[in-house]
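1. sequence first, then the predicted structure, then my questions.
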Amino acid sequence: MFNVGIIGATGYVGIEIVRLLQNHPEINISTVVSHSFAGQKISDVYPNLKNVFDMECESLDIDKISEKADIFITALPHGISKEVIPKLIQRNKRVIDHSGDFRYKSVEVYEKWYNTKHGMPHLLDISVYGLPELYRDKIKDAKLVANPGCYPTCSILAIAPLLKNKLIKTKGIIIDAASGITGAGRNTTLPFQFCESSENFKAYKVANHRHTSEIEQELSFLANEEIMVSFTPHLVPMKRGMLCTIYADLACDKSAKEIIDIYKEYYKDEFFVRIMDEGKLPETKYVAGSNYIDIGIVVDERLSRVIVLSALDNLGKGASSQAVQDLNIMFGLPEHSGLTAPALYF
């Protein structure tokens, strides 16, 4: 058994990792860290875990917890990680981080979009972007894995085959994305209260959401040229799930069937990427609670435009279960270990 510690275990991402790992056949949760609930059983914070996982939450004592695990998963807000991750790396621990602090290759881009000083540029040299379908070989031996954001995961995997096969024009890509409310974390601020979000559908951070830069970085690597996208996120009154609708102008004449065949070939070895047949489109209920991403494709022949729709669970493939997928790779385990459960559907 491999020992794993979870720092920030009582947030939505952290507790989803607990839910997944407590039943993993090869991994043992050896410590759970929570600033807000130190000294309490995690099953008192989340009663669904009673008699399933009753470990007591610890406070953040790096010296104490570092002896308990081989790899740590940190589910902390951006900026806070700089107080934790360098100390773990110094103690020769491997880390999977969920903040945006290590997803960028350019300090300047990070500081512009996050409006803060980075403070740890030396760690960017050793960090690996934690999208297995693109960086599996690097994740395997990485000391520091930066788990991608949910919007970038949903967008990048949906667009990647188009760029790699030069099927689209690289100017004018539009991404409309809608996320469940858990995408904001365990947040008590007014916009995420029930009466504010129920029976409501709204856009937010239009043209300036920080995940825009993360998407552009990875698409630029895929295309071998600078890519800029128009990205608009929306908040949907549901707990979990994400749907992206992506528009791009075709660079050549291709039917939907031809593009679908290209996608199926591109992702033929990817267990968690499901390409839908022509005429079928993804829905969040097909993926909620799972590590799958579903991708559907339509061609608007009148406009010579391809429309790609992708759906995943923002807490699953967009965060927690993708971290477990990375963890399996880092431990040399089968990539789908502990992750084969189907979506919840209801």
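-> Perfect, thanks for sending it. Residues are numbered from 1 along each chain as shown.
2. contacts and neighbour counts: CA atoms only from here.
-> Will do.
3. burial of the nearest residue to residue 203 once chain neighbours are set aside, as a residue count?
-> In space, and not counting its chain neighbours, residue 203 is closest to residue 234: 4.1 Å by C-alpha to C-alpha, 6 or more residues apart in numbering. Residue 234 is flanked by 19 other residues according to other C-alpha atoms under 10 Å.
4. comparison target below:
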Amino acid sequence: MTHSIAIIGASGYTGAELVRIIATHPSFEIKALAANSKAGQPMASVFPHLRHLDLPDLVTWEEIDFDQIDLCFCALPHKTSQEVISKLPKSIKIVDLSADFRLRDPAEYEKWYGNPHAAPEIQKEAVYGLTEFYREEIAGARLVAGTGCNAATGQFILRPLISAGVIDLDDIILDLQCGVSGAGRSLKENLLHAELSEGTNAYAVGGTHRHQGEFDQEFSKLAGRAVKVQFTPHLGPFNRGILATCYVKGEADAVLASLQAAYADEPFISVLPKGETPSTHHVRGSNFCHIGVSGDRIPGRAIIVAALDNLCKGSSGQAVQNANLMLGEDERAGLMLAPCFP
């Protein structure tokens, strides 16, 4: 069965990544591409690397005939996304890649994003889109909220460890480097080549990064008590990829065993042999996440490193993974492309 797909926000990096993935999907066909600021242009003029594909021209989202659409990916900025989704027909399934429906409590959304939530009734039906941990809920959902890319990486490390009770919940440090594409495609002075290249910097220091809200929500729910991770993100001088290094109080062998047990049957998450560390090079352009565990020289402490592609497993690939479940397809469909190396 072929499913008709629309992408709203197709002129951004995650929109282009959705097109790249869906182009080889055996059951998805792109029927509409919307980007209000680029409406009327062919996709090839916005993203020349997609020139070989037979794609519809970009339109405004209001021009889409949603009667012909089975599922819509919404790749718009936060705040804009909730306003658009509230106007879409209830008959279509939606995977939202923005932050608008990730936080279940509207007050928490306002705290982290600075604006009152404009669609709290729709928020109530949204399912959090971390596929490996919400499969059943996602399969039956109308609206799925894709996770933040940083939030997904940290959760792939920590959720199994919290569930297994093998780490001290009051002693978790997460340092994370993300490629510049994680900041989106809009023009920003600090993202100019001369400002970014040949250096790196920490930002949102002191627990102010918005993905911290997802950590607080998900880890506290899982533990049945408040869990606050010490999290510092860094902007890396590379295009795509996330490398997260997590420091915990717990025995390395128990940490490794917990991760191996949690991900033994997962097609997209690989736990490396003890002592091996992953690289963003080895997951680039793919829907895979690699996790490595090492013991620390300080007894009773472990270091976990995870790598994934922020645009794929951290966003658009995860979105397609969720869409597969929502439409009754094999979860792996369209997503088994090997990483691009070197």
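-> That came through fine. Note that this is a predicted model, so its numbers are computed, not measured.
5. make sure the residue nearest to residue 203 of structure 1 is indeed in a strand.
-> Yes - counting by DSSP: H, G, I helix; E, B strand; the rest coil, residue 234 of structure 1 is part of a strand.
6. the strands in structure 1, which residues?
-> 2-7, 27-33, 71-74, 94-97, 127-129, 144-146, 173-179, 202-203, 229-235, 242-249, 273-275, 293-300, 305-312 (DSSP state E).
7. follow-up on the earlier one: am I right that the residue nearest to residue 203 of structure 1 is in contact with residue 200?
-> No - using C-alpha atoms under 8 Å, residue 234 of structure 1 is not in contact with residue 200; the gap is 10.5 Å.
8. which residues touch residue 220 of structure 2?
-> Residue 220 of structure 2 is in contact with 226, 227, 228, counting by C-alpha atoms under 8 Å, 6 or more residues apart in numbering.
9. one more pass at 10 Å, please.
-> 162, 169, 214, 226, 227, 228 (C-alpha atoms under 10 Å, 6 or more residues apart in numbering).
10. buried ones only from those residues, please, as a PyMOL command.
-> Remark: buried members of the contacts of residue 220 of structure 2, expressed as a PyMOL selection using 16 or more other C-alpha atoms under 10 Å:
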select buried, resi 162+169+214+227+228
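11. okay if I get the contacts of residue 220 of structure 2 as JSON lines plus distance to residue 30 of structure 2?
-> Converted to JSON lines, those look like this (distance: C-alpha to C-alpha, whole Å):
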{"residue": "162", "distance to residue 30 of structure 2": "40"}
{"residue": "169", "distance to residue 30 of structure 2": "44"}
{"residue": "214", "distance to residue 30 of structure 2": "31"}
{"residue": "226", "distance to residue 30 of structure 2": "43"}
{"residue": "227", "distance to residue 30 of structure 2": "41"}
{"residue": "228", "distance to residue 30 of structure 2": "41"}
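12. which members of the contacts of residue 220 of structure 2 define the maximum pairwise distance?
-> Using C-alpha to C-alpha, the contacts of residue 220 of structure 2 span at most 16.0 Å, a distance reached by 169 and 214.
13. now residue 63 of structure 2: how far from residue 35 of structure 2?
-> Distance from residue 63 of structure 2 to residue 35 of structure 2, counting by C-alpha to C-alpha, to the nearest Å: 11 Å.
14. got CSV for the strands of structure 1, with distance to residue 193 of structure 1 too?
-> Formatted as CSV, the strands of structure 1 follow (distance: least, C-alpha to C-alpha, whole Å):
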stretch, distance to residue 193 of structure 1
strand 2-7, 26
strand 27-33, 26
strand 71-74, 26
strand 94-97, 27
strand 127-129, 33
strand 144-146, 30
strand 173-179, 15
strand 202-203, 14
strand 229-235, 12
strand 242-249, 19
strand 273-275, 33
strand 293-300, 28
strand 305-312, 23
